[in-house]
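[1] turn this into a structure:
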Amino acid sequence: MKEPEIHQAGVRDVEFGAGVKIVEPCNLYGCKIGNDCFVGPFTEIQKGVVVGARTRVQSHAFICELVTIGEDCFVGHGVMFVNDTFSTGGPARGNKELWRETVIGNRVSIGSNATILPVRICDDVVIGAGSVVTRDITTSGTFAGNPARRLLADE
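    Sure thing, here's the model as predicted:
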């Protein structure tokens, strides 16, 4: 029987700002974490990700390559970011040319267990827990559902 290739989880090649707090175990590599951020346990933040100052990333979140998160944001427990749109009818299988980026503005709160596909989200947005964001959000407000839609003030 052939032995598996084993990669250790940990914190490596990360550019940290001042006052950052992380709770292990977590897997952070090749990313940039701004000043006064918090990263909870069982979180993975991949290569090239940028997390803006004063942003909180709660436990069990997955932030894949090609994601940028603004300042003063909140990423709830179990939030999943996706960079592969399965544009060929299946997974990209490591072909990064098929991946797409996600850009999150400032003061964005993303509720627990939300899924964020490759989109752009403007400043001052709230994403409800369990929502699936499939399209760009260009207007501030509260969005929820699958797919996420803007909630009106009286809802």
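
[2] can we go C-alpha only for contacts and neighbour counts from here?
    Noted.

[3] contacts only, for the residue most central in space within the chain.
    Computing the C-alpha centroid of the chain and ranking residues by C-alpha atoms, centre = their mean puts Ile63 first, at 3.8 Å. By C-alpha atoms under 8 Å, 6 or more residues apart in numbering, the residues touching Ile63 are Glu44, Ile45, Gln46, Val49, Met80, Phe81, Val82.

[4] one more, please, to line up against the first structure:
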Amino acid sequence: MYTPKQLQIGIKDVHFGPDVTVVNPVNLYGCEIGAECFIGPFVEIQKGVKIGAGTKVQSHAFICELVRIGQRCFIGHGVMFINDLFQNGGPAGGDKAMWKSTNIGNHVSIGSNATILPVAICDHVVIGAGSVVTKSIESPGVYAGNPARKIRNL
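    Reported below is the predicted structural model:
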């Protein structure tokens, strides 16, 4: 019988602003969480991620390296951020030079189970649940679908 290598889940090397709420279990490391944020259970936020003040990240979200999220945003349950586009037909294999960044503006709401590829999203955008954002969004509004398209103005 073999014993698996076990890694501990938890919080390590995180810079928190005041009045942050974290619901365990979480896996947060090397990131920055602004004032008055909420981080739900079963969330992973990787190193180098910056989350602005007043942002709420709901359960089961995955926020990978090279992501910046603005102030007063809402990240729904199960939202996945992607930084590796498999440019060579497969995973980058840890080659961070092949990863791409994502920048989310202020007052952006991302619905449950959306997938966000490496893009920039401007302020005042709503992304519908289950949407896949494949291109940058430069105009405020409501976006939904796969790929996400603007469906109306706010």
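
[5] now the closest residue to Asn24 of the second structure other than its chain neighbours: how far from Val26 of the second structure?
    Excluding its sequence neighbours, the residue lying closest to Asn24 of the second structure (C-alpha to C-alpha, 6 or more residues apart in numbering) is Pro41, at 5.2 Å. Distance, Pro41 of the second structure to Val26 of the second structure, using C-alpha to C-alpha, to the nearest Å: 6 Å.

[6] do the same with Ile121 of the second structure
    Distance, Ile121 of the second structure to Val26 of the second structure, by C-alpha to C-alpha: 26 Å.

[7] between those two, which is the more surrounded one?
    Ile121 (25 against 19; other C-alpha atoms under 10 Å).

[8] that one reaches His107, doesn't it?
    No - using C-alpha atoms under 8 Å, Ile121 of the second structure is not in contact with His107, being 10.4 Å away.

[9] quick revisit: quick one: which of the contacts of Ile63 of the first structure has the most company?
    Ile45 (26 neighbours).

[10] OK, contacts around Val125 of the first structure?
    By C-alpha under 8 Å, 6+ apart, the contact list for Val125 of the first structure reads Arg107, Val108, Ser109, Thr139, Ser140, Gly141, Thr142, Phe143.

[11] I'd guessed the second one sits against Asp124; true?
    Yes - with contact defined as C-alpha under 8 Å, Val108 of the first structure reaches Asp124; the gap is 5.3 Å.

[12] so the two - more neighbours on which side?
    Ranked by neighbour count (other C-alpha under 10 Å), Val108 of the first structure and Asp124 place Val108 first, with 25 against 17.

[13] please pull up the equivalent of the more buried one in the second structure.
    Taking TM-score structural alignment, Val108 of the first structure has Val108 as its aligned residue in the second structure.

[14] ok so, going back, filter the contacts of Val125 of the first structure down to the buried ones, ChimeraX style.
    In ChimeraX, this line selects whichever of the contacts of Val125 of the first structure come out buried by 16 or more other C-alpha atoms under 10 Å:
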select :107,108,109,141,142,143
